[in-house]
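[1] okay, here's the prediction I keep looking at, along with the sequence it came from:
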Amino acid sequence: MKIVIAGGSGFIGKKLTDFLVNEGHDVVILSRKDKKGAANISYVQWLQEGATPEIAIGSADAFVNLAGVSINAGRWNAEHKQQIYDSRMVATDELLRIISALSTKPSVLINASAIGIYPASESTFYTEADTVIGDDFLAQTVADWEKRAALVESEGTRAVFMRFGVVLGKGDGALPPMVLPYKLFAGGKVGSGRQWLSWVHIDDVVRAIRFAIDNNHIQGPVNTTSPFPKRMDDFGKTISSVLHRPHWFPVPSFVMKAVLGKKSALVLEGQHVLPKKLADNGFEFKFPDLESALKNILLEDV
């Protein structure tokens, strides 16, 4: 297949590109810079004055939208929150314009999303059947993002919203800062420890995206999380066990709020999310349990 990726230089985008190229597909990465491609990878400029990526693309089987300012970078002040929001809307609008300009439409748009659309809760679990939306910044951003991406359906293109949980992988994403205190022998309970952490291994993220491209009856929201989420304290204890480091130094909620500001909600609050749509369609996780996922990421030759 020929697959176009927006956000191909990011944490998930790099892994997805490698995965698709290894399968023998042609990948087109939309980039603000003019770059030289490699085997089965080409770069096309977009979001620049005068750029006409639709001409260079010609046609494609699928589009994957991973573009947007990271929610993990910087404090959530008014300026940064606006950048997070606007970057997603601008990129999605441009993808909609590109697809509209193509004479042959892609069969599917896989659009990144997040489980942050659901309200935080220690007692409720969520599947794709739940339509309740949180009232905080992240939930409203995700809801607007999905609504915007859904407009592609007017072109006859299937829309899939991959609601990512906390993605775990080597060297990037949420895991390194979570592991660092344990490496320094200072790991422990964060906040109450009862908040849910719905996680997923990066390898299963890219496999789930590929699965959604292939299965043309999958559409709408797709929870992309392990079937076995953990409460934060249990998550920390598993890191402790895998690294053979103590789990003893608690970090109170007020400390996290002082350090991270409003962004502290990412670690002090959580959602218990289950990947029902993936399970119902026969997707099999490579790393369904946290211990095997952490061993694969944190330990050499596992």
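    It's in.

[2] C-alpha from now on. contacts and neighbour counts both.
    OK.

[3] measure residue 120 to residue 139 for me?
    Using C-alpha to C-alpha, to the nearest Å, we find residue 120 at a distance of 10 Å from residue 139.

[4] compare those two and say which is more crowded by neighbours.
    Neighbours were counted for residue 120 and for residue 139 using other C-alpha atoms under 10 Å; residue 120 has more, 24 against 19.

[5] surely that one and residue 266 touch.
    No - in this structure, residue 120 is not within contact of residue 266 by C-alpha atoms under 8 Å, at 9.8 Å.

[6] helix or strand for residue 162, just tell me which one.
    Here residue 162 sits within strand 158-164, counting by DSSP states H and E.

[7] could you point out which element follows that strand?
    Downstream of strand 158-164, the first helix or strand assigned by DSSP H and E is strand 166-168.

[8] ok now the helix or strand hosting residue 81, how far from the chain's centre?
    According to DSSP H and E, residue 81 maps onto helix 78-101. Relative to the chain's own centre, helix 78-101 is displaced by 16 Å; criterion: C-alpha atoms, centre = their mean, to the nearest Å.

[9] count of neighbours near the nearest residue to residue 16 once chain neighbours are set aside?
    Once flanking residues are discounted, residue 16 sits nearest to residue 206: 5.3 Å by C-alpha to C-alpha, 6 or more residues apart in numbering. Other residues within reach of residue 206, judged by other C-alpha under 10 Å, total 21.

[10] same check on residue 6?
    Residue 6, neighbours per other C-alpha under 10 Å, totals 23.

[11] that one and residue 67 touch, don't they?
    Yes - applying C-alpha under 8 Å, one finds residue 6 in contact with residue 67, separated by 5.4 Å.

[12] now do the strands in the stretch 151-300 of the chain.
    158-164, 166-168, 196-197, 199-201, 220-224, 230-231, 272-273 (DSSP state E, counting those that start in this stretch).

[13] below is structure B, check it against A:
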Amino acid sequence: MHILLTGGTGLIGRQLCRHWLSQGHSLTVWSRRPEKVAKLCGTQVRGVGRLEDIGQQAVDAVINLAGAPIADRLWTHRRKALLWNSRIKLTETLLAWLEGREQKPQVLISGSAVGWYGDGGERELTESSPPVSEDFASQLCIAWEETAQRAEALGIRVVLVRTGLVLSAEGGFLSRLLLPFKVGLGGPIGNGRQWMPWIHINDQIALIDFLLHQKDARGPYNACAPKPVRNREFAKTLASVLHRPAFMPMPSFALRVGLGELSLLLLGGQRATPTRLLAAGFIFRFTDLRAALDDVSSRL
């Protein structure tokens, strides 16, 4: 199978490349820095700077994960425009290229996030739940999904992966938490009651591969472990795994003052459950947060 990836040099993309190379698939990564693809993704992975460079080679599946990191910087007008263009505009470019191809891929798996729902409070959120609140992150995910969904009109099966907080030793949000926790300054954020839908990186890779091969899989899937936890429990568990205390809470007002609109990502949450994945027969390897953090921490 020939698989085209956008965002292939990111945390999830790199792992997918390793996984699919081991299965003997042919991989192409569309990247702004194609010269670095082989080093980051594997020497057998082809990097292209333009979709036209693929030529007439058949593409069986497209994995669309590209997008600038949402929590790395303050949400200035300029940053919001970058976040929007790196997802929606890029996906529009991808769709235009797909439309012009005589032989189209069978499936498009496109990225999204549980932030699609907005701050869900205490509601249990399944894939059939509507957005609860439409902050910027929610609007971004909604537009991203709606854009990708247009590939259905081209006869392409579209799968939307609403990812939670990915636990990995190679980067992601967990790497940002390590320093304060390691020096004993970790703790809950705000009142600590907000829900955190998490997923181990191995399960993230496995479920994308699962959805790739499920011929009847289409539409949104919550990519998070079956047991979300509150922020307070997450902080306590991470501190325990690192053998550190977790008594230094981050006050809500300080986050709002320091981060502005971005603070909504930290002070809100989603009690999301992977209802459709479980119904389709996907089996999570990591359903317990402590076990997942133990596994990841051994490689940090």
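    On my side now, so go ahead. All figures in this text were calculated on a predicted structure; none of them were measured in a lab.

[14] alignment lookup: residue 188 of structure 1 to structure 2.
    Mapped onto structure 2 by TM-score structural alignment, residue 188 of structure 1 lines up with residue 187.

[15] would you map the helices across the stretch 101-250 of structure 1?
    With DSSP state H, counting those that start in this stretch as the criterion, the stretch 101-250 of structure 1 has helices at 137-149, 175-183, 202-214, 232-243.

[16] format the ones you listed as CSV; extra columns: distance to residue 289 of structure 1.
    Shown next, in CSV, are the helices of the stretch 101-250 of structure 1 (distance: least, C-alpha to C-alpha, whole Å):
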stretch, distance to residue 289 of structure 1
helix 137-149, 27
helix 175-183, 15
helix 202-214, 12
helix 232-243, 11
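
[17] mind checking which of those helices is nearest residue 18 of structure 1?
    Of all the helices of the stretch 101-250 of structure 1, helix 202-214 sits nearest to residue 18 of structure 1, with 9.7 Å by C-alpha to C-alpha.

[18] sorry, back to before: of all the helices of the stretch 101-250 of structure 1, which lies closest to residue 157 of structure 1?
    For the helices of the stretch 101-250 of structure 1, proximity to residue 157 of structure 1 was assessed by C-alpha to C-alpha; helix 137-149 is nearest, at 10.6 Å.

[19] tell me what angle the closest one forms with helix 78-101.
    Helix 137-149 of structure 1 runs at 10 degrees relative to helix 78-101, counting by axes from the mean of the first three to the mean of the last three C-alpha atoms, to 10 degrees.

[20] buried sites along helix 137-149 of structure 1?
    138-146, 149 (16 or more other C-alpha atoms under 10 Å).

[21] compute the inter-axis angle for it and strand 220-224.
    Counting by the same axes, to 10 degrees, helix 137-149 of structure 1 lies at 140 degrees to strand 220-224.

[22] just checking, what packs against helix 137-149 of structure 1?
    Contacts defined by 3 or more C-alpha pairs under 8 Å, 6 or more residues apart in numbering; DSSP states H and E place helix 137-149 of structure 1 against helix 78-101, strand 108-114.

[23] so it versus strand 108-114, what angle?
    With the same axes, to 10 degrees applied, the angle from helix 137-149 of structure 1 to strand 108-114 works out at 170 degrees.

[24] figure out how far the strand or helix carrying residue 37 of structure 2 is from the centre of its chain.
    Per DSSP H and E, residue 37 of structure 2 falls inside helix 37-41. Helix 37-41 of structure 2 sits 20 Å away from the centroid of its parent chain (C-alpha atoms, centre = their mean).

[25] now stretch 201-208 of structure 2
    11 Å.

[26] got it, and stretch 209-220 of structure 2?
    Offset of stretch 209-220 of structure 2 from its chain centre (C-alpha atoms, centre = their mean): 16 Å.

[27] what of stretch 216-224 of structure 2?
    The answer for stretch 216-224 of structure 2 is 13 Å, by C-alpha atoms, centre = their mean.

[28] cool, and stretch 192-208 of structure 2?
    Stretch 192-208 of structure 2 sits 9 Å away from the centroid of its parent chain (C-alpha atoms, centre = their mean).

[29] ok, stretch 288-302 of structure 1 next?
    Distance of stretch 288-302 of structure 1 from its chain centroid, counting by C-alpha atoms, centre = their mean, is 19 Å.

[30] buried sites along it?
    288-290, 293-298.

[31] next one: stretch 55-63 of structure 1
    In terms of neighbour count (16+ other C-alpha under 10 Å), stretch 55-63 of structure 1 has its buried residues at 57, 59-60, 62-63.

[32] so which of the residues you listed sit within helices?
    Among those, the ones falling in helices (DSSP state H) are residue 57.

[33] can I get the buried residues of stretch 55-63 of structure 1 in a markdown table with distance to residue 262 of structure 1?
    Listed next are those as a markdown table, based on distance: C-alpha to C-alpha, whole Å:
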| residue | distance to residue 262 of structure 1 |
| --- | --- |
| 57 | 40 |
| 59 | 42 |
| 60 | 40 |
| 62 | 36 |
| 63 | 33 |
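
[34] and of the buried residues of stretch 55-63 of structure 1, the nearest to residue 133 of structure 1?
    For those, the residue nearest residue 133 of structure 1 by C-alpha to C-alpha is residue 63; the value is 26.1 Å.
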